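Novice: One predicted model, sequence on top.
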Amino acid sequence: MSATRVQVVPNGPVLVSGPVRIEMPDGDVVESDRFMVAICTCRRSDDYPLCDTSHRRCRNVSAAPERLGDRIEREAR
């Protein structure tokens, strides 16, 4: 089995390799068996929590994905 890889894209989605199961706060479950899944971080996606590239329509997005990536990087050290 290959290792799961998670990549935080600045001003974009979180990319996860392999099939994923996303458990939402309200209890809903979203599953995808694609080889790469993009998880929305801007909440503009019509297919939330999966990314539909809506972040590209508005370039004035929060820096939250970058801060998340910085935190993950620090915790990994």
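Specialist: Looks like it came in fine.
Novice: going forward, measure contacts and count neighbours with C-alpha atoms only.
Specialist: OK.
Novice: tell me the contacts of the closest residue in space to residue 19 that isn't next to it in sequence?
Specialist: Counting by Cα to Cα, 6 or more residues apart in numbering, residue 19 lies nearest to residue 33, which is 4.1 Å off, once chain neighbours are set aside. Taking Cα atoms under 8 Å, 6 or more residues apart in numbering, we find residue 33 in contact with 18, 19, 20.
Novice: One more to weigh against that first structure:
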Amino acid sequence: MEGPVEVVDEAGNTHVSDRFVVALCTCRRSRSYPWCDTSHRRRVRGEDRPVPPAEDTEGPGRDDVP
């Protein structure tokens, strides 16, 4: 959304941002809710644990030698 932005949550609290561009959080994982802090990128939907980094299990091995 383009700012400044004023959001009223379900409890009636007003949140104001003077930034020129604002992203609203819809996953509710943000520490700065209702503003998005990209917390959704660090977790898989439906899971409570962080996503582990991908590992290269193949890598160079004996099969790579001509």
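Specialist: Yep, it's here. Treat the numbers as computed from the prediction; the structure is a model and nothing was measured.
Novice: Any chance you could compute the TM-score here?
Specialist: Laid over one another, the chains give 0.64 as their TM-score (TM-score structural alignment, normalised by the length of the second structure), with 46 aligned residues with a Cα RMSD of 1.2 Å.
Novice: before we move on, back to that, quick check: whichever residue in the second structure pairs up with the residue nearest to residue 19 of the first structure vs residue 39 of the second structure, distance?
Specialist: Counting by TM-score structural alignment, residue 33 of the first structure corresponds to residue 18 in the second structure. Going from residue 18 of the second structure to residue 39 of the second structure by Cα to Cα, to the nearest Å gives 21 Å.
Novice: Also residue 6 of the second structure?
Specialist: 22 Å.
Novice: So these two - more neighbours on which side?
Specialist: residue 39 (14 against 11; other Cα atoms under 10 Å).
Novice: Alignment lookup: the more buried one to the first structure.
Specialist: That one, residue 39 of the second structure, aligns with residue 54 by TM-score structural alignment.
Novice: And residue 28 of the second structure, by the same measure?
Specialist: Under TM-score structural alignment, residue 28 of the second structure pairs with residue 43 in the first structure.
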